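Peer 1: predicted model and sequence below, questions to follow.
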Amino acid sequence: MSHDVRTPPIVSLGAGGIAGAIEAASTYPFEFAKTRVQLREQKGQPTPKNPFRVVAQVYTNEGLRALYKGCSTLVIGSVGKDGIRFLSFDTIKNYFKDPETGTLTPLRNLGAGMMSGVVASITCVTPTERIKTALIDDARNERRYRSMIHCIRTVVKEHGVIGLYHGFAGTTLKQAGATAFRMGTYNILKDYERKHDIPQSTLTNFANGSVAGIVTTLTTQPFDTIKTRCQSSRGATTVEAFRSVIADYGVRGFWKGTTMRLGRTVFSGGILFTSYEWAAALLNPLVVPKEEPLRG
């Protein structure tokens, strides 16, 4: 994601969508475990804190398919989310760049990421997260939903289209913060490496993405926890979700699922940005004339 060459919008959109699909599908069991932990515990069935134990427990009791309940929704959502996120980030950051150096300050990197996160939340993240969370919650309780489409139809029938936006405030806060720290941290690291002539490679991209994932998780976990409570199968308002977390666990409850989310974001951050750089390198020659340099 070099700043000296402007990436064509179609490349940002396509590469972001490809990267989002790869990242979501490859790390979904960790997302499943994290969501299970954040939802309210069933009486007499405390949820383990170790993500591997959660995955093993679900696999043993419910089978492999259960671990991927809601996965298709997340993959579809990630194609749109990350496509829009990379497109909007690349577009917004061009307006934030220093006209002389072509680079962004750390604060401007974070600002561009925050704005692109809001755009992504409004356009596709909130509805897809709502359906994914409802499917995961429903699978351990009532099992009302037969499929993703049936879940969407049921939610709309019972709550109207607004039902797809339960948890909008928490999701948008999470997306604004997560995209700011994830995209911002990644680009800050890339700028630092360019300045000190550190060669770029798959390993460098993966390491940068992993660091960005860790920073993102630790700073935005409370919003993620509230968002999950709001988007349970029955839904809840942001205030109700906030109060239920306090009632169940106290302030520490807002970081419920941090270990599981870290288990995912360390890998997902690396996979996302490595996949993006790879996809952008493949798509650029199809869009940019040969005499123009490719994104670094």
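Peer 2: Yes, it's here. Note that the structure is a prediction, hence the values are computed from the model and not measured. Numbers count the residues shown, from 1 in each chain.
Peer 1: drop to CA atoms for contacts and neighbour counts, all remaining ones
Peer 2: Noted.
Peer 1: does residue 33 touch residue 54 like I think?
Peer 2: Yes. Applying Cα atoms under 8 Å, one finds residue 33 in contact with residue 54, separated by 5.9 Å.
Peer 1: so which residues of the stretch 151-296 of the chain form helices?
Peer 2: Ranges of helices within the stretch 151-296 of the chain are 168-195, 202-230, 238-249, 258-287, based on DSSP state H, counting those that start in this stretch.
Peer 1: now those in a markdown table, with distance to residue 4 and mean neighbour count?
Peer 2: Listed next are these as a markdown table, based on distance: least, Cα to Cα, whole Å; neighbours: other Cα atoms under 10 Å:
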| stretch | distance to residue 4 | mean neighbour count |
| --- | --- | --- |
| helix 168-195 | 10 | 23 |
| helix 202-230 | 18 | 23 |
| helix 238-249 | 42 | 16 |
| helix 258-287 | 15 | 22 |
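Peer 1: who has more neighbours, residue 33 and residue 54?
Peer 2: Using other Cα atoms under 10 Å as the criterion, residue 33 and residue 54 rank with residue 33 on top: 28 against 22.
Peer 1: the more buried one belongs to a helix?
Peer 2: Yes. Under DSSP: H, G, I helix; E, B strand; the rest coil, residue 33 falls within a helix.
Peer 1: residues contacting it?
Peer 2: When contacts are counted by Cα atoms under 8 Å, 6 or more residues apart in numbering, residue 33 touches 51, 54-55, 260.
Peer 1: from residue 75, how far out is it?
Peer 2: Applying Cα to Cα, to the nearest Å, the value for residue 33 to residue 75 is 16 Å.
Peer 1: residue 96 now?
Peer 2: Between residue 96 and residue 75 the distance is 30 Å, computed by Cα to Cα.
Peer 1: ok, and here's another one to check against it:
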Amino acid sequence: MAGSGGGFWVSLAAGGIAGVCVDLILFPLDTIKTRLQSPQGFKKAGGFRGIYAGVPSAAIGSFPNAAAFFATYEYMKYALHSDSSQYLAPVTHMVAASFGEVVACLIRVPSEVVKQRAQVSPSSSTFQVLSNTLYQEGIRGLYRGYKSTVLREIPFSLVQFPIWESLKDLWSWKQGHVVDSWQSAVCGAFAGGFAAAVTTPLDVAKTRIMLAKAGSSNAKGNVLSALYEVWKKNGVSGLFAGVIPRMTAISLGGFIFLGTYDKARSLLL
């Protein structure tokens, strides 16, 4: 049981392993997406140069971030589970995923702020970006965009996790036994790609807020005003900047992340 002590540690370890795998494999695509969304434009943000700028921040943050998400997700699923209400399963998955995101973002946001700033200034090292952020804005600077990240991640998880769980259930039912890890990975790719497409505007807003110069209007972290500003300057295409690399990365990410998670979990259990 995920709620038991053993299950909790298994979820923690499996989630961490999955997070590291996906973040490091897909890092170049993430850099391209960030640069496409940055206010100075793709070329000035570095184009295709220094595609691994900011990777130390992702490497350090990905294990605890993914571990925190899955440990919370599995615990909440266990706590909310009721045999009498199978039809409420999607709601359980939505609530569990939302709690998981709120907890994981406490680790993810500082790592993401440093990573994205390093991605759009490849001449600065990750450590320089971190020390500049702390010097200019203090700890609050590392949590710039916490609200916008949570506002992006919760709708994303509300779409992704119920679809992933439903596709797995449907496939299991069709074949008469529980899905294998590779089948779980395929379901994860579909769920992730779809969720990535519909939440791209929120991702654009989050990127603009994290990259905004201290003191500018976007630095205040207002998601609606960031979305409005993008829409005014660049229209609908601006709101969906980077949608292709984002969908590609997250479909691949869903495949690797959720497949690795299920595989690691079954091996550890």
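Peer 2: Nice, thanks for sending it over. Because the structure is predicted, anything quoted here is derived from the model rather than measured.
Peer 1: follow-up on the earlier one: still contacting in the second structure, which of the contacts of residue 33 of the first structure?
Peer 2: Here is what carries over to the second structure from the contacts of residue 33 of the first structure, by both residues aligned by TM-score structural alignment, their matches' Cα atoms under 8 Å: residue 260.
Peer 1: so which of the contacts of residue 33 of the first structure belong to helices?
Peer 2: Mapping these onto helices (DSSP state H) picks out 51, 54-55, 260.
Peer 1: nearest to residue 111 of the first structure among the residues you listed?
Peer 2: Nearest to residue 111 of the first structure among those: residue 260, at 27.3 Å, using Cα to Cα.
Peer 1: coming back round to it: residue 96 and residue 75 of the first structure: who's more crowded?
Peer 2: The residue with more neighbours, out of residue 96 of the first structure and residue 75, is residue 75; 23 against 17, by other Cα under 10 Å.
Peer 1: closest one to residue 123 of the first structure out of the ones in helices among the contacts of residue 33 of the first structure, please.
Peer 2: Distance to residue 123 of the first structure across those (Cα to Cα) is lowest for residue 260, with 26.6 Å.
Peer 1: rewinding a little: now render the helices of the stretch 151-296 of the first structure as CSV, adding distance to residue 79 of the first structure.
Peer 2: Formatted as CSV, those follow (distance: least, Cα to Cα, whole Å):
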stretch, distance to residue 79 of the first structure
helix 168-195, 15
helix 202-230, 18
helix 238-249, 26
helix 258-287, 11
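Peer 1: out of those helices, flag the one nearest residue 25 of the first structure.
Peer 2: Proximity of the helices of the stretch 151-296 of the first structure to residue 25 of the first structure was assessed by Cα to Cα; the nearest stretch is helix 258-287, lying at 9.9 Å.
Peer 1: next, the angle from the closest one to helix 202-230.
Peer 2: Interaxial angle, helix 258-287 of the first structure versus helix 202-230 (axes from the mean of the first three to the mean of the last three Cα atoms, to 10 degrees): 120 degrees.
Peer 1: what do we get in the first structure for residue 137 of the second structure?
Peer 2: Aligned against the first structure by TM-score structural alignment, residue 137 of the second structure finds its counterpart in residue 159.
Peer 1: sorry, wrong one. I was asking about residue 160 of the second structure.
Peer 2: Using TM-score structural alignment, the equivalent of residue 160 of the second structure in the first structure is residue 182.
Peer 1: confirm for me that its match is in contact with residue 208.
Peer 2: No. Applying Cα under 8 Å as the test, residue 182 of the first structure and residue 208 come out as separate, 9.7 Å apart.
Peer 1: hang on, the earlier thing: farthest pair within the ones in helices among the contacts of residue 33 of the first structure?
Peer 2: Comparing all pairs in those by Cα to Cα, the longest separation belongs to 55 and 260, at 10.3 Å.
Peer 1: which residues do those two both contact?
Peer 2: Contact criterion Cα under 8 Å, 6+ apart; residues shared by residue 55 of the first structure and residue 260: 30, 33.
Peer 1: what is the burial count for residue 99 of the first structure?
Peer 2: Residue 99 of the first structure: 10 neighbours (other Cα under 10 Å).
Peer 1: residue in the second structure matching it?
Peer 2: For residue 99 of the first structure, the aligned position in the second structure is occupied by residue 83, per TM-score structural alignment.
Peer 1: tell me the SS of its match?
Peer 2: At residue 83 of the second structure the chain is in coil, as set by three-state DSSP.
Peer 1: distance of it from residue 92 of the second structure?
Peer 2: Applying Cα to Cα to residue 83 of the second structure and residue 92 of the second structure gives a distance of 12 Å.
Peer 1: got it, and residue 226 of the second structure?
Peer 2: 32 Å.
Peer 1: cool, residue 99 of the second structure as well?
Peer 2: For residue 99 of the second structure, the distance to residue 92 of the second structure - Cα to Cα - is 11 Å.
Peer 1: more neighbours: those two, which one.
Peer 2: The residue with more neighbours, out of residue 99 of the second structure and residue 92, is residue 92; 22 against 17, by other Cα under 10 Å.
Peer 1: which element, helix or strand, includes the aligned residue in the first structure for that one?
Peer 2: Counting by TM-score structural alignment, residue 92 of the second structure lines up with residue 108 in the first structure. Here residue 108 of the first structure, judged by DSSP states H and E, is contained in helix 106-120.
Peer 1: by contact count, what packs against that helix?
Peer 2: Under the contact definition 3 or more Cα pairs under 8 Å, 6 or more residues apart in numbering; DSSP states H and E, helix 106-120 of the first structure sits against helix 71-96, helix 168-195.
Peer 1: for the ones you listed, could you give me CSV that also reports distance to residue 39 of the first structure?
Peer 2: Converted to CSV, those look like this (distance: least, Cα to Cα, whole Å):
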stretch, distance to residue 39 of the first structure
helix 71-96, 17
helix 168-195, 15
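Peer 1: and of these, who's closest to residue 128 of the first structure?
Peer 2: Distance to residue 128 of the first structure, taken as Cα to Cα, is lowest for helix 71-96 among these, at 5.4 Å.
Peer 1: what residues of that closest one count as buried?
Peer 2: 71-94, 96 (16 or more other Cα atoms under 10 Å).
Peer 1: average offset of it relative to the second structure?
Peer 2: Superposed on the second structure, helix 71-96 of the first structure shows a mean distance to its aligned partners of 1.3 Å (mean Cα distance after the TM-score superposition for the first structure).
Peer 1: that helix to helix 168-195, inter-axis angle?
Peer 2: Relative orientation of helix 71-96 of the first structure versus helix 168-195 (the same axes, to 10 degrees): 60 degrees.
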